[in-house]
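**Q** here is the input, now give the coordinates:
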Amino acid sequence: MVRKAFLGLISIAALLVIVGYLGQFHRGADTVAIGRPVFGMICILGIFVARSLTLRFAFGTIALLAISTVAVSFLPQKSGGDIRVYSKNLWFGNKEYSAVVADIEAANVDVVMLQEVSVHNNPSLQQLKAKFPHQHVCRFSRWSGIALASRLPFDGDPICSDSRAVLAAPILLKGQRVWVASAHIPWPWPHDSSENEKDAISLLSELDGPVILAGDFNIVPWSGRVGRIAALTGTQLAGPARATLHLRNIPLPIDMVLAPGGGSLEMRPLLGSDHAGLVADLVLWPK
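**A** Here you go, the predicted structure:
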């Protein structure tokens, strides 16, 4: 009886691993994918609990698939030397924005991507103006602005998605036009975010040339959402993934940076926000 109960639990975990790969059909599957590391570990138990060799093989295969696709996000990468960026969800109520500005300046980056730029923390952009004079903000509400600030000049007009999702601006880097984008896409499900993700895809599909994308994706790196965006933009995740948000003590790596050749990440302090910042040294032109 106990064995059957365990097998039932393990079978449910295995099913949830599989469901987590179906995000292209329903965004609820991307939410299920958050639990993939846990479900994969539960499937390992099936190797020891199941009596049938077929079941043991099935559970072992699903466990390997789950754990390997999660683990790859946490592998370190070599630093890229093409561009250095800073990304952070400021948190709309953050009044310690001067500390964030000091951290940005100390990081010696080329481009800054900010999310939840609100009426409370909006002065941070003015404080950055001297060193990052090329700026643009997409204002979706009093609390949900997305911003980008750059040392490098814009090479055209920045654009905003129709709903809260992405801001993209072309910059001139080493004589070439490169798109840098700040992202803040809501939770995939049960949050009603289908239009936000569609708007992100619509904007990103119009960008010509190399793309750098950083921000708060509100989903884990191994999700279908991130995979679809990476495939669309011809980018890969910089690594290793970092747990930038702790939701009820659960570490979640939902802030990330993507570039054509990936790159290395380091995490910055919270500084009045619920999200840690990220600094990434990226590869734009892989050899």
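**Q** drop to CA atoms for contacts and neighbour counts, all remaining ones
**A** OK.
**Q** relative to Asn94, how far out is Ser273?
**A** Applying Cα to Cα, to the nearest Å, the value for Ser273 to Asn94 is 6 Å.
**Q** just want to check the distance between the most centrally placed residue in the chain and Leu65.
**A** For the chain, the residue nearest the mean C-alpha position is Met256 (3.4 Å; Cα atoms, centre = their mean). Look at Met256 and Leu65: by Cα to Cα, they are 22 Å apart.
**Q** one more: Ala214?
**A** Ala214 is 27 Å from Leu65, by Cα to Cα.
**Q** more crowded one of these two?
**A** Neighbour count, other Cα atoms under 10 Å: between Ala214 and Leu65, Ala214 has more, with 30 against 15.
**Q** let's see this one next to it:
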Amino acid sequence: MSMTPRRAPGLVTRLFQLMVACTILAVVLGEFGFVQHALDSLAHFRAHLAAALVVLGLLAFARRFWATGLSAILGAALGFGTSLPVLLGDPRDDAFATAGAYTLLQMNLRYDTADKTEALKRIADTRPDVVTLQEVNTEWQALFANLSVAYPYQAYCGTENRDGVAILSRRPFSPDPATERCRKVEGLITRSVDFNGQFVGVSSLHLEWPWPRPQWVQIDRLPGVLAGLAQPSLLAGDFNATPWSAAVKAVAAAGGWRVVSGVGPSWMALQLPFLPAAKVGLPIDNLLVSPAVAVGEVRTLEATASDHLPVLMRFSLVRESDAPPVAVVGRPAVPAS
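**A** From the prediction side, this is the model:
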């Protein structure tokens, strides 16, 4: 009895299998971003690549390409396994105390946005204790000067260009210049903020895009810049890097911080307004905190005219001893325009 020879896979099938293999390879190589910066650039898309592998795996199973489908699902499991815990994890610390909670609002403003009203409204609506800002230029700085009643403590760095960073605070800054940082090249500004008698180093950071852009040049300089930073401390900013990447882990190591989980997706290109940043965007706005900062809640807010979503964090401080409260500027209504 003669057997019908098995047909060789067609061109479409081969291309499909090649697509699956390349996507799996991208996920695997992205796990080694600590070895080579180019590989870390792949890591930022890990969750999206994993989602694509789920779709490809289901298509493979539908066509009875069992080995291809299984490989795709295993690749997706690897990608999701190292991204979802920090992307969707519960940020709440057991040590968080609601009674002594403070709030921080993180926003990349986008330097060239024509509509600046929405960003001001987010500050007015949330009335945070501290605001960390990126892409602050002189036009933005002039607007924030109008908030000096509600936020009398303001610090700016590099606002003469499009990538300035800033900190607004209702609470006093330390007068000690040793606690201050203004590093334009690294995109960093730091102030020590008085939270009811306990000073906390607060930093706003804006990193460049990943390799081949000079993001790692900035990161490699941070350990020296952050030396002697007031403790406890926290850092918020636009990292242009995902929380599971080697880039964010390197920044966290430089400051003795941990990465706060649960921020979620926060960026989507303005050219794709039909794609919601909070659902399918890249999670590149990150929060880092030292052990004495207990996080209670993290969430993204309604979009402004920027391509980044605002991020709000509630936190408390783990005190070694209670300190007497200091005078704090109240929370008057913040004008939204």
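**Q** I'd like the TM-score for the two structures, please.
**A** TM-score of the superposed chains, computed with TM-score structural alignment, normalised by the length of the first structure, equals 0.85; 284 aligned residues with a Cα RMSD of 3.0 Å.
**Q** so the residue nearest to the centre of the first structure sits right up against Ala238, yeah?
**A** Yes - counting by Cα atoms under 8 Å, Ala238 is a contact partner of Met256 of the first structure at 7.4 Å.
**Q** re the thing from before, which residue in the second structure lines up with the residue nearest to the centre of the first structure?
**A** Under the alignment (TM-score structural alignment), Met256 of the first structure pairs with Asn286 in the second structure.
**Q** which residues touch its match?
**A** For Asn286 of the second structure, the contacting residues are Ala236, Gly237, Asp238, Phe239, Thr242, Pro243, Val259, Val260, Val263, by Cα atoms under 8 Å, 6 or more residues apart in numbering.
**Q** can you map out the strands along the first structure?
**A** Assigned by DSSP state E, the strands in the first structure fall at 83-89, 111-117, 134-138, 145-150, 159-160, 166-173, 176-184, 211-216, 236-237, 245-247, 250-252, 255-259, 263-267, 278-282.
**Q** the fifth one maps to which residues in the second structure?
**A** Mapped onto the second structure with TM-score structural alignment as the criterion, strand 159-160 of the first structure occupies residues 181-182.
**Q** which outside residues touch the matching stretch?
**A** Under Cα under 8 Å, 6+ apart, the answer for stretch 181-182 of the second structure is Tyr156, Cys157, Leu188, Ile189, Thr190, Arg191, Val225.
**Q** pull the distance from stretch 267-276 of the second structure to the chain's centre.
**A** In terms of Cα atoms, centre = their mean, to the nearest Å, the centre of stretch 267-276 of the second structure is found 17 Å from the chain centre.
**Q** how about it: buried residues?
**A** By 16 or more other Cα atoms under 10 Å, the buried positions in stretch 267-276 of the second structure come out as Trp267, Met268.
**Q** do stretch 267-277 of the first structure as well
**A** For stretch 267-277 of the first structure, a neighbour-count test (16+ other Cα under 10 Å) marks Met267, Arg268, Pro269, Leu270, Leu271, Gly272, Ser273, Asp274, His275, Ala276, Gly277 as buried.
**Q** which of these fall within helices?
**A** Among these, no member falls in helices (DSSP state H).
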